[in-house]
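# okay, predicted coordinates and the sequence, questions at the end:
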Amino acid sequence: MGNMMIPVVLLQNYLTKLLKDEAHLLSGVKGQVRSIQDDLQIMISFGKDYVGKQNNDDTEKVLEQITEVALDVEDIIDTYLERKLTIKQRWLPKNLLSNPLHFFSHVKALSKASRKTRSINEDIKGITDKYAANGIEESQSGAADTEAKQLLGGRHRPVSIKDGSGEAQSSAAGADDVDDDDDMVGFEDQTESLVNRLTDRKNSQRDVVSIIGMGGLGKTTLANKIFTLVKDRFDCYAWVHVSQAYQKRRLFLDMLKCFGSNFSDEIYSNKSDEDLVVEIRDYLRGKRYFVVMDDVWETQVWDEVKAALPDDENGSRILITGRHKDIASHASSSVALVRTKSDFPSNFENLGKQVVERCKGLPLSITELGMALANKWNSYPRSDFIDFLVDEYSKHTLNRCLDSVALSYNNLPYHLKPCFLYLGVFPEDFEIKTKMLTELWIAEGIIVQHTGNTNGAYVAAEFYLEELINRSLIQVVSRRDLNGSVKSCRVHSSVRDFCIKQSLQEKFFEFQSMDNPSSRGKIIRRHSVDSKTNPYYCVFWNACDTSSARSFLLFSSAFLLGEISMWEWLLEGFKFIRVLVMLSDNTRYDLGISFPKGIQNLIFLRYLKMTGFITKDHERLCYQFFDSICNLQFLETIDVQFDREVEVSLPGSIWKMTKLRHLSGYKSIKLPKPPRQLVEKGMNKLCNLQALAHLYVDGTSAGFIVESKFPNLTYLGLYYKRDESDGLNESEMTQPVVSLEKLPYLQRLSIVGFEKYEPRLEFSASSTLLTQVKLKKSFVDSNLLSILGKLPNLHALKIKLDKSYIDNELDVGVIRIVEGGFPQLRVFKLIRCGFKKWEMDEGAMPKLQYLVMIKNEEIEALPDQLWCMEGLRRVELSSMSRRLTYSLSHLAEEKVKYQTLAGNDDDDDVNSLSRYLKGKTVTKLIMKNRCQVLVDDTPLYDDDDDE
């Protein structure tokens, strides 16, 4: 059975948010809502104790009732709010007859729901009292242990473990993938590296090595092979299987069983856990031992075991396998599993590709299916046999993989389970942007805003994402240069399959595609549709009841977004929708052809993301669109990518959107003054806005920052239009920049089109939180760099110009970084800057780690000081001048050894460096300060993502 508690947790989050932020909308029913909220907390506590365990029919029935009542309560409350908000928006008269009837009908419905939640909690109390009276509670862990062992059935085999005397002992050790080391392919490099580390006699201290990865990757297989290779080099050795159902005493007894030839449970039955620790430590004292701890799930295991494993500085070793990165960082350094290409007969190449494709790349499935093929190869005709066995056996092994993922899922803390399952809403192999994922988690109510911290939910979301990565459930695709935070990720296909299957059981969401059509007639809360592989939208069109849907995500071919009937179906059938995502493959799709009308009726909308393009009349359509959605009082994120070159003029009603958090992604955003009637009501600030880019700077908007219109901004983009900003006086032009102290939370600043300035510009000394600055098509000279260099916490600076913005008459062709400038700068990017010379004083940029220069054809040489900076680790150069190429060639002769990534590592032939620099081959220079310099004649990827 599924957990069946996610709807309850999400409802609890929803009610908490309503009572905190929208209590005025609950007038007259607030008492019932608070009562239901208290009852839900009892249900959640009950669920944490009993969900996923082997319970009796009464318990299972209560768990199902909990889910049903949570969904009913959410519908009742939203129906009440919908009527109230609709009347308010349409300025309908408050009829003395209709309003009381409306009010009392919903009070009655909520009272009925409240009675039902109290009744369920009485049943819960009866169940818990019964369990306590009969001592059943203690057996729950045993049931969970049995279930875990069943899920792992057949994956562990006993092995023979010998102590120093050579006497064999029984153990629970095993390999999870194969029964013979000879069947294992692709771990050669990892095996050699681990064996060398484990047997290195130069390191006399006790050393702990970890193998970390998702279930099915072959961690136990690798550990077992290594165990076989190295165990005889130690005085004594042991293999203990820890598992998810970890019991400290059992682990100590297994260890003693491996070490002691006269072991029996009776000998130690009267001894405490502390006595067992002493027994093991005394036995190992003075011996060089090797212990494998397989399938460790928690860091506390190492904390409890390490006291029994003495460090006598004789080269003892411990090898740990597990799924959580935290285990490795807690006890040791980790070893990632990476499969390498292996040789095999060419006639098996196509078969191998079929196996890998059908098994979706998971080593566990590939190994088992490969063994099945090997065992039955001569028993059946080739063509029929291969198709049949691959189809049938891959299903079996994939089910095993799902069981493996289920173990990880069941071990997740409650707050991470919906975060993890939500990853299944994205199509297969979809690269998930962290920004999009975290905003969706928040909009869906999976993560709630922490009181008193406007950015708290986003901090929590990033922390949760890292937790899932550390548990080997998410694959990192890219990280940000500055702080290493995750920029994008994806999930393995077997993990995604589990998320989709489990979410349907949990009544969380349904994923629909050609391979997974809609469940007709079912009431689904969240719909995710991948129509890119399906030319007909009948997969989901009117296939299920959408009246209770809260989310709709469509990953589509462009044509589908142009269907007028699709928009009508969506806007009429999803009245409670909070999340709307419409992404097209074709970014040039003309959204203006089928511009959505009636979107203002989606009054509960929190998150809106669309992609498209408007070929004509874009200014009117954009204004019309924003005029429609500005009445959506719950809307927090507007991410509608008409086109990055679109200049958007917003209506005055934008100032009503007090909950808006993100408004960015356009060439420029023109904000009008707040209408007088809104100013009189105190609605003249976007108090929750955190990201705004790019604000068109004119005589009106120049003072918005001074007037603290956006007090909680963390990211600001400013846009100056050259042919129009000439009309600004010096004060208006510089006012937004010099007034940054009015933005106490600002961390990132982007400026486009900033002209040369007089008098000299100065940043406020209070702009201490600024960590990133980006300048694009702006006037940059040594003076500006000197000013930026005084920002105490600036970690990243990106300058992206073109030659037209360089005034040679003012000798801007030379830039200089003065001593002490940029004390915390770590990332420096120069793109198409047009500078002829770069000078740098001693002591400038002392913490620089990463330098990128692209298409700076005018620069003839890099400062010599760069190669003396101990912290500099990477320099990337692309499309540079011949003079710079020559200077690097000369530098190579004097200070570097080099190798080409194309395979030429002849260190003596330094004269060939120039030839490689002029060609298309990337060349890597290793500097004396250990900095890597990558030179490429083709442009490097330029990340222009302002977010």
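That came through fine.
# only C-alpha atoms from now on, for both contacts and neighbour counts.
Will do.
# so which bits of the longest helix anywhere in the chain are buried?
Assignment by DSSP state H gives helix 98-134 as the longest helix of the chain. Using 16 or more other C-alpha atoms under 10 Å as the test for burial, helix 98-134 gives 103, 106-107, 109-111, 113-118, 120-121, 124, 127-128.
# flag every buried residue along whatever helix or strand comes next after it.
Scanning forward in sequence from helix 98-134 by DSSP states H and E, the next helix or strand is helix 140-151. The neighbour-count check on helix 140-151 (16+ other C-alpha under 10 Å) flags Gln140, Ala143, Ala144, Asp145, Glu147, Ala148, Lys149, Leu151 as buried.
# now the strands for the stretch 451-600 of the chain?
Secondary structure of the stretch 451-600 of the chain (DSSP state E, counting those that start in this stretch): strands located at 475-479, 486-490, 510-512, 526-530, 551-556, 579-584.
# could you list which residues are in contact with Gly218?
Asp176, Asp177, Pro363, Leu364 (C-alpha atoms under 8 Å, 6 or more residues apart in numbering).
# now the last one: which helix or strand?
I take that to be Leu364. Going by DSSP H and E, Leu364 is part of helix 363-376.
# mind listing residues that contact stretch 688-704?
With C-alpha under 8 Å, 6+ apart, stretch 688-704 has contacts from 454, 658-673, 710-721, 725, 728, 732-733, 735-736.
# need the max-distance pair from the contacts of Gly218.
Between any two of the contacts of Gly218, the greatest separation by C-alpha to C-alpha is 10.9 Å, found for Asp176 and Pro363.
# then this one, side by side with the first:
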Amino acid sequence: MVASGNQSCLAIDSYAEDIRNQSARNVDEAELVGFSDSKKRLLEMIDTNANDGPAKVICVVGMGGLGKTALSRKIFESEEDIRKNFPCNAWITVSQSFHRIELLKDMIRQLLGPSSLDQLLQELQGKVVVQVHHLSEYLIEELKEKRYFVVLDDLWILHDWNWINEIAFPKNNKKGSQIVITTRNVDLAEKCATASLVYHLDFLQMNDAITLLLRKTNKNHEDMESNKNMQKMVERIVNKCGRLPLAILTIGAVLATKQVSEWEKFYEHLPSELEINPSLEALRRMVTLGYNHLPSHLKPCFLYLSIFPEDFEIKRNRLVGRWIAEGFVRPKVGMTTKDVGESYFNELINRSMIQRSRVGIAGKIKTCRIHDIIRDITVSISRQENFVLLPMGDGSDLVQENTRHIAFHGSMSCKTGLDWSIIRSLAIFGDRPKSLAHAVCPDQLRMLRVLDLEDVTFLITQKDFDRIALLCHLKYLSIGYLSSIYSLPRSIGKLQGLQTLNMPSTYIAALPSEISKLQCLHTLRCSRKFVSDNFSLDHPMKCITNTICLPKVFTPLVSRDDRAIQIAELHMATKSCWYKSFGVKVPKGIGKLRDLQVLEYVDIRRTSSRAIKELGQLSKLRKLGVMTNGSTKEKCKILCAAIEKLSSLQYLYVNAAGYFVPRFYFLSSSPTEDTRVVWKS
């Protein structure tokens, strides 16, 4: 990193320093509620009594606002634990654009005393221009035989640590010195720390979070227990804050100026308060600092998270697939686009911008979440940059000319003036939007790249789907579990750029041969559902009397749900549903999809032997799901021979429930040692 006196760099440093100081003061005011265990565990990692051995590096890692700086400051200022055990100690705040010479001067001043720095500068004065190596050589020489304790607060980049470690600390110090680093970056922490000395600071426990909010609002538990409305609001606010100390303290400070009766109104308007209320500036800065420090390729990926609803569990595959379709993922030599996209995902996790939620058996992150407060601020940034339009239904939507992404959360409608012809992505969560009352895919959506209907709560019909081929630029298509689609139109072959086709719950029994024209397809998920309505009769004898009324409900004019309700009412029965998934028939020509990496689920019984054989041509396939129910032994052998050729296969799912299980074939023909095979029989 090059030293710079640039005013913008100094402004950024000042900006970041202000955030850290304000955050630390806030947590300090709260007397570190809920931090006693964290302090104890961190002190156990810091070997205060060791008088020999090389210097150890301990890392405290976690998202912004958790109290990393405040916790480390409490330990640093501890007379009993630190001051009496380490004659030399220093607290160094590292910024992304720090000045190398000034940092070294600060270390010398704190570790060796102001007089040492003054004497060194006086000796150099008039002889040479002070350079890094002058200060470095002096500092390393003086620290060789000294026991020191240094905190490097808010480190962002591994390169900065490598430079500081090389230029400031002696290699052969055997005095049991200790270095504590605070950072948001998990990957950096693991690379810096000695052995496994990484402390992951977590969110507060619920009881501690409530205590913290009450203390900041000058209330106590007795006040809360005597006021049910207050108790309800305290719990809602703590949940909204996600048990993040900085969020609780900042919002608590505002609530302290209001009557309890005003808390609910403030809570309801919190997203807009985060944008305009000066008292919440620390929270805005916490998020914007992390966002500003993101490399350029990660910024649109992070803002894209604002599309998803509050407290939503986001699937990794879904997010990465959408990033790729939007063109956010840049190609890299020797890596697939999906691998690059997943590296972006992991980087956002490592930078503590998003939190892991569900982890698979193999340790891979399946889903993630974005903290509620961070999401609200991210939505604000997205609006400012005109990145995403989230219709609010209250007339406050600002529709600008270059809006490209739109997400509906429920049956909201957006203001008139939206130019649908330039929309690149459309996502719907919940009920059908009023703006799309007549068609999910309006004719104007000709430039659409992403259509995500995975979480709708209304029925996607065949009529909605038949015009899909008009969206000739579509790259990502996902339909959720509420669909009555029974056929994939042959015109699907016109979607030459389609990369992801996700239809996990339809009535489609077979894929058309035109699917083989989708040369860009890398993910194909399609299964056929069977839904059975079961009725438990309280009065079986009355069933005979009422059966004469049944024919009128068993007509195409009555939907399945309405029919089930009428039957239940007619016979005074209790209704329950039973769902089962089956595979789909894949056509001959499936082997042409050479970029395919995920294929689920193939009905081996109904698929021709030739098409089964072609599965072996899918050399990039990583994940395969097959259903062998009722298949002949001959088809299973052909399948096994095809699987043997899949050198990239990592996951194989076989469902053979209730039928002949060709297990001995699969066990003898696993394509690679790393392939994970899951059986259901």
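Here it is on my side, so go on. Quick caveat: nothing in here was measured; it's all calculated off a predicted structure.
# that older thread, dump the buried residues of helix 140-151 of structure 1 to CSV, plus distance to Leu554 of structure 1.
Below are the buried residues of helix 140-151 of structure 1 laid out as CSV (distance: C-alpha to C-alpha, whole Å):
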residue, distance to Leu554 of structure 1
Gln140, 42
Ala143, 41
Ala144, 38
Asp145, 40
Glu147, 37
Ala148, 37
Lys149, 39
Leu151, 35
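# how about Cys401 of structure 1, what's its match in structure 2?
By TM-score structural alignment, Cys401 of structure 1 lines up with Leu283 in structure 2.
# the nearest residue to that match once chain neighbours are set aside - how many residues pack around it?
When the adjacent residues along the chain are set aside, Leu283 of structure 2 lies closest to Ala247, with 6.5 Å between them (C-alpha to C-alpha, 6 or more residues apart in numbering). Ala247 of structure 2 has 26 neighbouring residues, counting by other C-alpha atoms under 10 Å.
# now the buried members of the contacts of stretch 688-704 of structure 1.
Among these, those classed as buried by 16+ other C-alpha under 10 Å are 454, 658-671, 710-720, 725, 732-733, 735-736.
# now the host helix or strand of Ser261 of structure 2 on structure 1. Mean distance?
Using DSSP H and E, Ser261 of structure 2 maps to helix 260-268. Here the mean offset of helix 260-268 of structure 2 against structure 1 after fitting is 7.6 Å, by mean C-alpha distance after the TM-score superposition for structure 1.
# so how far is the helix holding Leu364 of structure 1 off the chain centroid?
Distance, stretch centre to chain centre, for helix 363-376 of structure 1: 33 Å (C-alpha atoms, centre = their mean, to the nearest Å).
# do the same with stretch 260-278 of structure 2
Offset of stretch 260-278 of structure 2 from its chain centre (C-alpha atoms, centre = their mean): 26 Å.
# so which of the contacts of Gly218 of structure 1 wins on neighbours?
Neighbours here mean other C-alpha under 10 Å. Within the contacts of Gly218 of structure 1, the largest count is held by Asp177, at 25 neighbours.
# doesn't Glu368 make contact with it?
Yes: in this structure, Asp177 of structure 1 is within contact of Glu368 by C-alpha atoms under 8 Å, at 7.0 Å.
# run the angle between the helix or strand hosting Asp49 of structure 1 and helix 140-151 for me.
According to DSSP H and E, Asp49 of structure 1 maps onto helix 30-50. Orientation check (axes from the mean of the first three to the mean of the last three C-alpha atoms, to 10 degrees): helix 30-50 of structure 1 against helix 140-151 gives 60 degrees.
# in the helix or strand that comes right after helix 30-50 of structure 1, what's buried?
Remark: after helix 30-50 of structure 1, the chain's next helix or strand is helix 57-89, criterion DSSP H and E. For helix 57-89 of structure 1, burial by neighbour count (16+ other C-alpha under 10 Å) applies to 59-60, 62-63, 66-67, 69-71, 73-77, 80-82, 84-85.
# equivalent analysis for stretch 397-405 of structure 2, please.
Buried positions in stretch 397-405 of structure 2, judged by neighbour count with 16+ other C-alpha under 10 Å: Asp397, Leu398, Val399, Thr403, Arg404, His405.
# mind listing what the corresponding residue of structure 1 for the fourth one touches?
Structural correspondence for Thr403 of structure 2 with respect to structure 1 (TM-score structural alignment): Ile524. The neighbourhood of Ile524 of structure 1, defined by C-alpha under 8 Å, 6+ apart, consists of Lys507, Phe508, Phe509, Glu510, Cys544, Asp545, Thr546, Ser548, Ala549.
# and the fifth one, how many neighbours does it have?
The one in question is Cys544 of structure 1. 15.
# could you show me where the strands are in the stretch 1-150 of structure 2, in order?
For the stretch 1-150 of structure 2, applying DSSP E, counting those that start in this stretch gives strands covering 56-61, 88-93, 148-155.
# buried deepest among those, which one?
Ranked by mean neighbour count under mean count of other C-alpha atoms under 10 Å, the strands of the stretch 1-150 of structure 2 are led by strand 56-61, which reaches a mean of 25.
# what distance do you get for Tyr536 of structure 1 to Glu510 of structure 1?
With distances taken as C-alpha to C-alpha, to the nearest Å, Tyr536 of structure 1 is found 18 Å from Glu510 of structure 1.
# which one of these two has more residues nearby?
Remark: of Tyr536 of structure 1 and Glu510, Glu510 carries more neighbours, 24 against 12, as counted by other C-alpha under 10 Å.
# and the angle from the helix holding Asp49 of structure 1 to helix 98-134?
Interaxial angle of helix 30-50 of structure 1 relative to helix 98-134 (the same axes, to 10 degrees): 30 degrees.
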